[in-house]
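Participant: Predicted model and sequence below, questions to follow.
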Amino acid sequence: MRSVPEFLRRRFNGATQLLNAVTFAVAQILIAGVNLYALALVMEALLGWPLPVSVVVSAVIVLAYITLGGLSSAIYNEVLQFFVILAGLIPLTVLGLMRVGGFSGLAERVRQSSLGEGGLHTWTHTAGENPMQAHWIGIVFGLGFVLSFGYWTTNFAEVQRALSARNTNAARLTPIVAAYPKILIPLVTVLPGTIALVLFGGWGQSRDYNDAIPLLMRDLLPNGVLGVAVTGLLASFMAGMAANISGFNTVFTNDIWQAHLRPDRGDRHYLRVGRVATVAGVALGVGTAFIAAGYSNIMNYLQALFSFFNAPLFATFILGLFWRRMTAWAGFWGLLAGTVAAFASYVSYKAGLVNFGTELNASFWGAGLAFAVNVLVSVAVTLVTTRKPDSELRGLVYGLSAVDVEDDALAGDARWYRSPVLLGAGAVALAALMYGVML
């Protein structure tokens, strides 16, 4: 299997695949716009380039290396860019902590700010008492379960990297190994953001939250390190956009064009279509960058998109994977109902019909609602439709192994440091430790 849509086609039917492929393609273009806009913000704040110029220049650079190098270039660039990002953000975090008097000084300044004590212990405060005005149900179920699990299991960038691995064991290790740096990333993102909050004023009024990191970089970093930090941020957003465009290209070519519009054509035809899709995706991303520009905090926008597209897909994916009784049309109607529920929840919040407190909290509740509606509709449709025989579900449902899968183990896979179970347990333990520190 090459993608999540292909899994949905084989597990359910072509209609489910097409629905997911279309919504996924839209999501990738919208998220590509977020990365382009973030790129433009850095250039505007530190280099003085106008927003439209920054967006177009960034798009051309990403288009060049995706078109010339394909998926391999995107993956290798992401690995290299990760280390460049750390080379810029680690000094920024250290210098920021020195400016505010270390961790104790930062904690004291947060208590004296508009956040108060809740800014240090969001988990331990009820809705209305913490800065997000978020209830623990929204945080634990909507964010901690639906959005987080959905990201790691259905996000195309993660799945695509696993599918490009050299064998099955390497594919299993891909998200696990990636989890280790992801767990530590808040140390160089959340901490600088909090430092910016207490050093600068006017957030949400004269200043956008999107400007926090660029302002810190401008004021704290010496010229040499500033160059590395700017390069790191630009590399980060370019890597994100490259992943989005690569995902859009793959899904449009394989799961929409080849599967439903122009089947049974030669490889050369689909290669041309993929190249055209790449150019079109970048051009559309330029347009959606200006949608992202309408948000003072792009994290709110990004989480809203995840609640629309990732949350309902996660419900369909996890049910289809573990519940062999689930029928083909249950996958389609459950996915559609969950997506509509997420959109309806967000629109109701924006229209003032429901009060979730903050836009970010609205996305957490919307994700939870999308998951719950999807599950209910899927169960209801399953009860009145006919399931597929087990012979068609082998290799697609937990407990029904594909008997024709060849053992592709390589020398060294049996060593302890390549064990998915051991490394997975280590990641869980590290995450629990970090959460304990936060509490």
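Facilitator: Sure, I can see it. Numbers count the residues shown, from 1 in each chain.

Participant: all contacts plus neighbour counts: C-alpha atoms, from now on.
Facilitator: Fine.

Participant: what's the first-to-last distance across stretch 95-110?
Facilitator: End-to-end distance of stretch 95-110 (CA to CA, to the nearest Å): 17 Å.

Participant: For that stretch, what is the distance to the chain centroid?
Facilitator: Relative to the chain's own centre, stretch 95-110 is displaced by 30 Å; criterion: CA atoms, centre = their mean, to the nearest Å.

Participant: ok, now stretch 122-139?
Facilitator: Distance, centroid of stretch 122-139 to centroid of chain: 22 Å (CA atoms, centre = their mean).

Participant: Can you point out the buried residues in that stretch?
Facilitator: 122-123, 125, 127, 129-136, 138-139 (16 or more other CA atoms under 10 Å).

Participant: Stretch 335-347 now?
Facilitator: Result for stretch 335-347 [16+ other CA under 10 Å]: buried residues L335, L336, A337, G338, T339, V340, A341, A342, F343, A344, S345, Y346.

Participant: and the nearest residue to the third one once chain neighbours are set aside, how many residues sit next to it?
Facilitator: By the measure of CA to CA, 6 or more residues apart in numbering, the closest residue to A337 outside its immediate chain neighbours is N374, 5.9 Å from it. The local packing count at N374 equals 31, with neighbours defined by other CA atoms under 10 Å.

Participant: And N374, which helix or strand is it part of?
Facilitator: helix 359-383 (DSSP states H and E).

Participant: in that helix, what counts as buried?
Facilitator: Within helix 359-383, the residues scored as buried using 16+ other CA under 10 Å are 359-375, 377-379, 381-382.

Participant: For E406, pull up the helix or strand it's in.
Facilitator: Using DSSP H and E, no helix or strand contains E406.

Participant: Report the separation between it and T386.
Facilitator: For E406 relative to T386 (CA to CA), the value is 31 Å.

Participant: So between the two, which is more surrounded?
Facilitator: T386 (14 against 7).

Participant: Use this one as the comparison:
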Amino acid sequence: MGGIQLTNLDVVLIIAYVIAIYGFGLYFARHTKSTTDYFFSGRKFAWWIIAFSMIASIVGSYSFIKYSAAGFTYGLSSSMSYLNDWFFMPLWMFGWLPIMYYARIVSVPEYFERRFDRKTRLMALIFISLYLVGYIGINFYTLGVALNTLLGLDTFVAAALVSVGTAIYVFSGGQTAVIMTDLLQGVVLLAAGLAIFILGFDYLGGGSLLAGIENFWNGLPQSHRFMLADFNQPSKFHFVGVFWQDAIAGSIAVYFFNQGILMRFLALKSVHEGRKAIVASLVVLFPLAVLAVGNAGWLGAAMHNLGMIPEAYANPNPKDVFVVVTKILVQPGLFGLVMAALLAALMSSTDTLINATSAVVVNDILKPFAWPGRSDEEYLKLARWISVVAAGVGLSLVPLYMSFKSIYLAHATFVATITPPMAVCVIMGFVWKRMTANAAFWTLLGGGFAVGFSIFVPDVITPFAHGVSDEGGFKYMRALYGLVVSGVIGVVVTLITSPKKSDEEIKGLTLSSLKQAEQDFKGAVPVNKKVGRVVKLQVQVVPPQPDNGLSLHPDDLAVMSADVGDMIYVADGRWYLGGLRAAHAVVTSSDGEQGVVKIPSNIVHENNLLPEKGVRVEKLL
């Protein structure tokens, strides 16, 4: 496609919107003062900020282009991928999240060393790095496709331009900038996507929404009306393949070892907030996102079947269908705004991955191996430059993804190839205390080798293929093959080897020791499970204290059901900031005036608290 004609108003709005988003993110980058801020935003955000920011990070990445293409080609069954994340959620909510949070682990490779040994950490580091950089490449490729459709730019040139802009943004910002930008993007994307759906009904109905809904359904080909794809055909899109590649391997990858998503949840103020964020995402936001990202493809299929696509856009390439349908339905100006939101959201997803890659390099290569013992300021400077390098490496993968027939197929192939050994190792590692370091290492190495071998000899996947045709080399079913082979290796090697670490050494790192993990997170004082209320207090700034603790009046502590020694959360009195100005602290004394909390000046300064605004205080543990 040679590019869609944009009006001057469209161009102005696209430029203005992208500049505004950059400015919005960089404004919040002022809060980045350390590597903890750069990677984890100080672990202080409320659930609703993370839930909405997840939309831009997960839904807003390649989804509009990818799922519109799948919806145009296969119909409503394209929604399967967004509605199958719940399989492992109980295990994630009540197992993996509290382990990572309470153990104060900053990366998945670090978990592998603490749970197993250093060589397993290095092996996990290889897989995580390939996963993150591969995802960065997928996102740049998607952006290139979008700009190729919009402006007629060469796909790789367009991806290169975007990579430069994204690298500059992440260099300057960090996790706080990413989260706050993605919060805005999540709201905008849902609104834009759902607006397109409504406009589509209006278009199909000639101004009547009810008639449009009826015409939409009648216009969908019969094969497009099913929510589930055929069991094992066609080879490019089928139920069993999407289940194993996306619902199982893909979901484990996203929630259990995608460093970007992990960092997002570790930026929350507590484990409980993380559970609320994921429930809100799965129950409310992701179903809305299914409608937002897939409807252009469904509308396009109905419009094409009814002969309602203008001749200028007749027979669109599935990769272009989102942009084409939006252009048909949306007026000039508003079209530019929708496209700007799409491009900026794609960049939001990519900056999450780039920031995560930087975190892995700093925390898993520089600090423990290559450059230990340096100051936090030095690591922060390096983290910014590593972000630039990560963007460049991701860009180098774009030509590889361009060789695939669709974005969906490119993504599916990538997930099915990279994730199975890590998925098995992560789940078995924290669920099965008996799993040994040798088993973890050989699961990764042997599983990775087996998956790589299947690329050159795809016939080995045939016994696992559920009757799927070998056309295209089993790009989906490789996930099941990899999961089974890796699982067998993990079980067999565990049974024939002995653990290197004692139960005491892995305390808090497995499901069986979660209570101990929570206690270790708090410290010597027993965990306080009593339910209390949030109190709003005035602030009295006091000089730095030896114990760096806070002092509250006994009556205020009673309302919170808190005691001296408990861990509390202190946030700006304005709830809508969602933790942007907040801190964790410990109650070290109960004196002073009722309605007033004494906070050391260093805590006020380090966490950007504004004493004149008051604070909201709640007990955590």
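Facilitator: Yep, it's here. Owing to the predicted nature of the structure, the values given are computational and were not obtained by experimental measurement.

Participant: Now do the same for the residue nearest to A337 of structure 1: its match in structure 2.
Facilitator: Structural alignment (TM-score structural alignment) places N374 of structure 1 against S486 in structure 2.

Participant: now R172 of structure 1
Facilitator: Aligned partner of R172 of structure 1 by TM-score structural alignment: R275.

Participant: for F308 of structure 1, same thing?
Facilitator: Match for F308 of structure 1 (TM-score structural alignment): T417.

Participant: Surely its match touches G452?
Facilitator: Yes: look at T417 of structure 2 against G452 with CA atoms under 8 Å: they come within range, at 7.4 Å.

Participant: intersection of neighbour lists for these two?
Facilitator: Taking CA atoms under 8 Å, 6 or more residues apart in numbering as the contact rule, T417 of structure 2 and G452 touch no residue in common.

Participant: and for stretch 232-245 of structure 1, what span of structure 2 is it aligned with?
Facilitator: Taking TM-score structural alignment, stretch 232-245 of structure 1 hits residues 341-354 over in structure 2.

Participant: once aligned to structure 1, how far is that stretch on average?
Facilitator: Compared with structure 1 after fitting, stretch 341-354 of structure 2 has a mean deviation of 0.9 Å; criterion: mean CA distance after the TM-score superposition for structure 1.

Participant: contacts for that stretch?
Facilitator: Counting by CA under 8 Å, 6+ apart, 17-18, 21, 56-58, 60-62, 64, 132-133, 135-136, 139-140, 143, 146, 162, 166-167, 169-170, 175, 178, 181-182, 185-186, 188-189, 259-261, 387, 390-391 sit against stretch 341-354 of structure 2.

Participant: how about L209 of structure 2, what does it touch?
Facilitator: I198, F201, D202.

Participant: which one of the residues you listed has the most neighbours?
Facilitator: Neighbour-wise, the contacts of L209 of structure 2 (other CA under 10 Å) top out at F201, 22 neighbours.

Participant: contacting residues for that one?
Facilitator: With CA under 8 Å, 6+ apart, F201 of structure 2 has these contacts: S208, L209, L210, A211, G212, I213, F216.

Participant: run the last query once more with 6 Å
Facilitator: The neighbours of F201 of structure 2, taking CA atoms under 6 Å, 6 or more residues apart in numbering as the test, are L209, G212, I213.

Participant: Tell me which of the residues you listed you also see in structure 1.
Facilitator: With the contact criterion set to both residues aligned by TM-score structural alignment, their matches' CA atoms under 6 Å, the contacts of F201 of structure 2 that also touch in structure 1 are G212.

Participant: just the contacts of F201 of structure 2 now: which is nearest L537 of structure 2?
Facilitator: Nearest to L537 of structure 2 out of the contacts of F201 of structure 2 is L209 (CA to CA; 50.8 Å).

Participant: The closest one and T326 of structure 2: what is the separation?
Facilitator: For L209 of structure 2, the distance to T326 of structure 2 - CA to CA - is 17 Å.

Participant: ok so, going back, quick one: which of the contacts of stretch 341-354 of structure 2 sit in strands?
Facilitator: Judged by DSSP state E, strands contain none of those.

Participant: which of the residues in stretch 80-93 of structure 1 are buried?
Facilitator: For stretch 80-93 of structure 1, by 16+ other CA under 10 Å, it's Q81, F82, V84, I85, L86, A87, G88, L89, I90, P91, L92, T93.

Participant: Read off where the helix or strand hosting V323 of structure 2 ends up in structure 1.
Facilitator: Element membership for V323 of structure 2 (DSSP H and E) is helix 321-329. Helix 321-329 of structure 2 corresponds to residues 212-220 in structure 1, going by TM-score structural alignment.

Participant: Can you list the neighbours in contact with the matching stretch?
Facilitator: In contact with stretch 212-220 of structure 1 (CA under 6 Å, 6+ apart) are residues A196.

Participant: Fine by me, thanks again.
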